[in-house]
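K.L.:
Below: sequence and its predicted model.
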Amino acid sequence: MMWRFNLFLTGICITSQIALSQVIIQQSPIDSKDLMNTVKFLSSERFKGRLPGSVEYEQASRYVATRFKNAGLKPLVGNTMLQEFDEEVNYILDARVFLIDQNNRPTQPMYLGDDFVCRGYTGSGEVRGETVFAGFGVKTDEYNDYRSIDVRNKIVIVFKSTPPWKPNSGSWGDTSPRGKARIAREQGAKAIIFIGEPQMTPSTMLYGSIACGPKPHLADFPMIHAGSRFTDSLFSKLPYKPADYYEMIKRDKAPHSIETEKSVYINVRAVYQEAQKTFNVVGFIEGTDSKLKHEYVILGAHLDHVGYQGDRLYFPGANDNASGVAGLIAIAEAINKSTTKPLRSVIFVAFSSEESGLKGSKHFVANMPFTAHKVVAMLNFDCIGQGDSIAIGGRLSFPKLWKKAKKIDKKSTNLLSTKTFGGGGADAQPFYEAGIPTLYFNTSGGYKYLHQTTDKSETLNPEVFEKVVRLGYLTTMELANKKYKREKDRQKKKAS
């Protein structure tokens, strides 16, 4: 009879688990209208692209903290949800560019946002000069784009990318925008213009970016991106187009630097501050189990974007990543409304400074008030509002964790693509490097408007957006209420 009794108990447990899953699925008040309203607000001109360190970013972070509080979250440490750290910030007040003739007279204006944009950490300055194409702007013992060209008192034009072959030394050196600008300046140049290469992503150079490489800041050295009309004008007197020069350099593995016979006027006004306060927004829901509440499921999404330039140009960042933050808020609200409460504690973090090098997530991981082995898993939500299906990274490293999401998807959303990658990526990376299992929620085909002024709420796919967030919610509740034994990284196992 004992085996029958055990079988009876097993049946009760299985039935209870199934019932719990069904209850959670039914109690999933994730609504696309609410998600879209949050995205519209965060990506509005009011917040001017949520530049870390700006007043507008602080206002956005306080708005998210209020939404977290209204959803029942409490501060993780102390009495505030704002986790402060320092970040460099560059306010681009104005930028003007003209093609000029031999007498330094303007002949053709180039318009900010239509023909060019500034790099996020451009220097200020008013410069005039002849332009010189210098390939990839690389200078090493093995390969030197400046070998046979004089760029003193001139403006350098370079591809933003690195040469498309592996160097024998193993490195091209510092090829960040600041790195290339620094090299150009050391050769005597007055400014630098970055142009696009074939098959680049995104397919335009008219995008914002504050990923510029390590300090120091080059305060008096303008750095700009040229769009297609500007680039065509710069190369109009040359025998080949930029794509042709790219292929020639690739073929010969040798420089094809050349004077363009074009001159340019550049005037950039920016205010740089090396250390300005910015904030992660951190709140949590305490688990209801006396033991399991000391274990954590962490949900993260970066709040920052790439800001604004001048009075009329700002980058909304609707998909990147107002969508992810809207997802965090919706999941927090869904848990608050659910009659099923998590046994483990669930932490929500809206990170700052992802765009400048994952600084917010790195700061959070370095200052967690518990050890990394207490974290069951970290789920990252980044660019989840566009595209046609759900994609989740992490399967190659943590297949058991990924399969949990896959199983839930099959029952609820049925949109999960099999395309995946290993652990980490974006803000999940610092957690992955700390030994924490990660899943990276995003979408397939969702980067069409990446970092562009067109990344607006009306470009989102509300149906897919809602289903990604619903899957994130159900996965969170699965991990917070059931046994998941942290698995070791499968990719690292294979490597060893």
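P.N.:
Nice, thanks for sending it over.

K.L.:
From here on, just use CA atoms for contacts and neighbour counts.
P.N.:
OK.

K.L.:
Show me where the stretch 51-200 of the chain has its helices.
P.N.:
55-70, 177-186 (DSSP state H, counting those that start in this stretch).

K.L.:
Counting by contacts, list what the last one packs against.
P.N.:
Just to be clear, that refers to helix 177-186. Other helices and strands packing on helix 177-186, by 3 or more CA pairs under 8 Å, 6 or more residues apart in numbering; DSSP states H and E, are strand 191-195.

K.L.:
orientation of the strand it packs on relative to helix 177-186 in degrees?
P.N.:
130 degrees (axes from the mean of the first three to the mean of the last three CA atoms, to 10 degrees).

K.L.:
Please point out which parts of strand 191-195 sit buried.
P.N.:
Ala191, Ile192, Ile193, Phe194, Ile195 (16 or more other CA atoms under 10 Å).

K.L.:
now swap in stretch 464-482 and tell me
P.N.:
464-481.

K.L.:
and what of stretch 391-404?
P.N.:
Ala391, Ile392, Gly393, Gly394, Arg395, Ser397, Phe398, Pro399, Lys400, Leu401, Trp402.

K.L.:
Hmm, the first one is touching Asn414, no?
P.N.:
No: taking contacts as CA atoms under 8 Å, Ala391 lies outside contact range of Asn414: 11.5 Å.

K.L.:
Relative to the whole chain's centre, how far out is the lengthiest helix in the chain?
P.N.:
Assignment by DSSP state H gives helix 2-26 as the longest helix of the chain. Averaged C-alpha coordinates place helix 2-26 at 42 Å from its chain's average position (CA atoms, centre = their mean, to the nearest Å).

K.L.:
this is the comparison structure:
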Amino acid sequence: MFLTKITQIFYVLCLISFSSFAQTDALKKIDKANLERHLKFIASDELQGRKLGTEVDGLGITANYIADFAKQTGLKPGADNYFQTVDILSVKPGENSFIEIQNTKGKSLFKTNSLIAIGGPQATQQIEMKDPILLGFGENEIPDVNGKVVVVAQGNAELFKKGNVFGWNRGMEQRKITMISEKKPEAIIIVTNPNDKENKTFKQIDSWINRETYSLKYKARNDQPLVILTKPDFTDKLLGGKGKFKKYLTEIAEGKITNADLPANKKLNLKVEKQVESVAGKNVIGVVEGSDPQLKNEYVVFMAHYDHIGMGKDGEVFNGADDNGSGTVAIMEVAKAFMSLETKPKRSIVFLWVTGEEIGHFGSMYYCDHLIFPLEKTVAAINLDMVGRVYDGPRDDVWKDSPKKVKDFDGLYTLSNDVWPKLAEINDQKCKELGLVPDTSLPKDPFLRASDHYHFHKNGVPILNYATGYHADYHKVGDEVEKINFDKIKRVADLCFLVGLEVANTDHIEIAGKQE
């Protein structure tokens, strides 16, 4: 009996020793020189900032580069040829949009191209309609406007009385649009404040919205009313003269009237031109298949977005070495470490390089809506977004008021949800082993929504997000390879491997369920 116990203890110690050697050897596969080599290619000027629509398809070249790496490393394709196609619509404003007021005989009384489409169908719209309906600030009960054109003022009566002339309250205007849209109008025309003499609000919205935009093709809706923004000279003409719109809103704000009768015998001719193009983005997916006959059908996902923001008007390239070349190359090396293990983890490890984060988290949203591996079998999603910088003093004090200021060499932001609390405990333990100091102080709102992990979080998957923080070069041309600390990326990649291995080999994981 005594000898049997000694033999068992010896066997367990051998297993622990073997496991330790295997981990150490795997961590050695995460190589700083390779991290730098990959990043110098991905963040090079030649790829023009890895954005849809650049003259050189740097985004597509990067996807091919990652897929080639996955194949050479021995990862199993997680999708056809490693690619999950993400169908995206590109919408650009056309040059022939206008709004015109005519009399009933078709004579033009007023015409302007000062309009901005801020909602509605993604195709060109042309509307001719008599008798538009004027609804003040849109604060009162909405009458029957089915199939009509509704004209409504920006803001509300209270702000107008206070003399506020500039500023766009997005939440307020969206609630207004939603409330009116429920009544099924053909179009909604929002008019800026007549006291905004320099049209600052219109110019601000023009700079924000009146440019190329993107949406996921499968989410495109063409059953919504057209929504446009225009200037007060349009409403003055509609009401019959200069200053009429201001007078009308003043009476509304003072409670003297609730509506106004528009002069009869006028009609609108409205055209909003849009240039729509279908473009294909790509998620890149590779898999290390698990070794346990049952648990290999459960998954740990490592994720990083590989796109960036492209080029500036003057031809400068936003290379995005940290955002998010750093996360992209980190999980490339983590994949290599897992593939080097002679005995693979019990659960399968999915490596997911997603597209379209910078234009709306499109790649991760698409993946979660078009599943390859079930979310209910996904025990953790670990997202890396900007993990390559270390605080370098005054340069980074630009972000001194941010709750996510760039960390020193030992610091790391680690954001988790409450779906499986042990994930955070495993993270803390592995950080301690590596001498990293996890900062868990980020407020869950808004940071659980701030990157690709959100779509896993909202579907009840335990998540971790790793980041070294915002620096002075965030979304600027200064985000270059020369400023990356590859020792820091190596430490984050080591952490990923150790946490992922522990999670993948944990025998029983009980997940709380979908989170709000």
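P.N.:
Yep, that arrived. Because the structure is a prediction, the values reported are computed rather than measured.

K.L.:
tell me the contacts of the residue positioned nearest the centre of structure 1?
P.N.:
In structure 1, the centroid-proximal residue (CA atoms, centre = their mean) is Glu355; its distance is 5.0 Å. By CA atoms under 8 Å, 6 or more residues apart in numbering, Glu355 of structure 1 lies in contact with Ser209, Ile210, Ala211, Asp304, His305, Val306.

K.L.:
So what does it match up with in structure 2?
P.N.:
In structure 2, the residue paired with Glu355 of structure 1 is Glu358, using TM-score structural alignment.

K.L.:
do Leu416 of structure 1 as well
P.N.:
In structure 2, Leu416 of structure 1 lands on Pro438 (TM-score structural alignment).

K.L.:
Would it be right to say that that match lies in a strand?
P.N.:
Yes: the assignment for Pro438 of structure 2 (DSSP: H, G, I helix; E, B strand; the rest coil) places it in a strand.

K.L.:
Which of the three states applies to the residue nearest to it when sequence neighbours are not counted?
P.N.:
Closest residue to Pro438 of structure 2 apart from its sequence neighbours, by CA to CA, 6 or more residues apart in numbering: Leu412 at 5.1 Å. Recorded secondary structure, Leu412 of structure 2: strand (three-state DSSP).

K.L.:
what's the neighbour count on Leu412 of structure 2?
P.N.:
A total of 24 residues lie near Leu412 of structure 2 under the criterion other CA atoms under 10 Å.

K.L.:
quick one, what contacts it?
P.N.:
Applying CA under 8 Å, 6+ apart, the residues contacting Leu412 of structure 2 are Leu436, Val437, Pro438, Asp439, Tyr466, Ala467, Thr468, Gly469.

K.L.:
Just to check, Gly307 of structure 1 is in contact with Phe315?
P.N.:
Yes: contact criterion CA under 8 Å: Gly307 of structure 1 and Phe315 qualify, at 5.9 Å.

K.L.:
what is in contact with those two at once?
P.N.:
Jointly contacting Gly307 of structure 1 and Phe315 under the rule CA under 8 Å, 6+ apart are Lys48, Gly49, Gly208.

K.L.:
if I look at the aligned residue in structure 1 for Lys422 of structure 2, how far off is Phe351 of structure 1?
P.N.:
Under the alignment (TM-score structural alignment), Lys422 of structure 2 pairs with Lys400 of structure 1. To Phe351 of structure 1, Lys400 of structure 1 is 27 Å away according to CA to CA, to the nearest Å.

K.L.:
again with Glu463 of structure 1
P.N.:
To Phe351 of structure 1, Glu463 of structure 1 is 25 Å away according to CA to CA.

K.L.:
List the buried residues of stretch 218-225 of structure 1.
P.N.:
In stretch 218-225 of structure 1, residues buried by neighbour count (16+ other CA under 10 Å) are Leu218, Asp220, Phe221, Pro222, Met223, Ile224, His225.

K.L.:
Show the contacting residues for Arg491 of structure 2.
P.N.:
Leu434.

K.L.:
That one pairs with which position in structure 1?
P.N.:
Using TM-score structural alignment, Arg491 of structure 2 lines up with Lys467 in structure 1.

K.L.:
which SS state does that match fall under?
P.N.:
helix.

K.L.:
same deal with the one 10 residues further on?
P.N.:
Using three-state DSSP, the three-state assignment for Met477 of structure 1 comes out as helix.

K.L.:
Name the nearest residue to the equivalent of it over in structure 2, ignoring sequence neighbours.
P.N.:
In structure 2, the residue paired with Met477 of structure 1 is Leu501, using TM-score structural alignment. Excluding the flanking residues, the one nearest Leu501 of structure 2 by CA to CA, 6+ apart is Pro345, at 6.4 Å.

K.L.:
aligned partner of the one you found in structure 1?
P.N.:
Counting by TM-score structural alignment, Pro345 of structure 2 lines up with Pro342 in structure 1.

K.L.:
which ones are touching that match?
P.N.:
Glu286, Gly287, Thr288, Ile335, Met477, Ala480, Asn481.

K.L.:
want to throw those residues into CSV with distance to Gln273 of structure 1 and secondary structure?
P.N.:
Converted to CSV, those look like this (distance: CA to CA, whole Å; DSSP: H, G, I helix; E, B strand; the rest coil):
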residue, distance to Gln273 of structure 1, secondary structure
Glu286, 38, coil
Gly287, 41, coil
Thr288, 44, coil
Ile335, 40, helix
Met477, 42, helix
Ala480, 42, helix
Asn481, 45, helix
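
K.L.:
now those in TSV, with distance to Gln276 of structure 1?
P.N.:
Below are those laid out as TSV (distance: CA to CA, whole Å):
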residue	distance to Gln276 of structure 1
Glu286	32
Gly287	35
Thr288	38
Ile335	35
Met477	37
Ala480	36
Asn481	40
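
K.L.:
who touches stretch 414-422 of structure 1?
P.N.:
389-398, 406, 409, 444, 467, 491.

K.L.:
quick one: which of the residues you listed is nearest to Ser169 of structure 1?
P.N.:
The shortest approach to Ser169 of structure 1 among the contacts of stretch 414-422 of structure 1 belongs to Gln491, at 27.1 Å (CA to CA).

K.L.:
overlap between the contacts of Leu412 of structure 2 and structure 1?
P.N.:
Contacts conserved in structure 1 for these, counting by both residues aligned by TM-score structural alignment, their matches' CA atoms under 8 Å: Val437, Pro438, Asp439, Tyr466, Ala467, Thr468.

K.L.:
how far away is the second one from Tyr466 of structure 2?
P.N.:
Think Pro438 of structure 2. From Pro438 of structure 2 to Tyr466 of structure 2 the distance is 9 Å (CA to CA).
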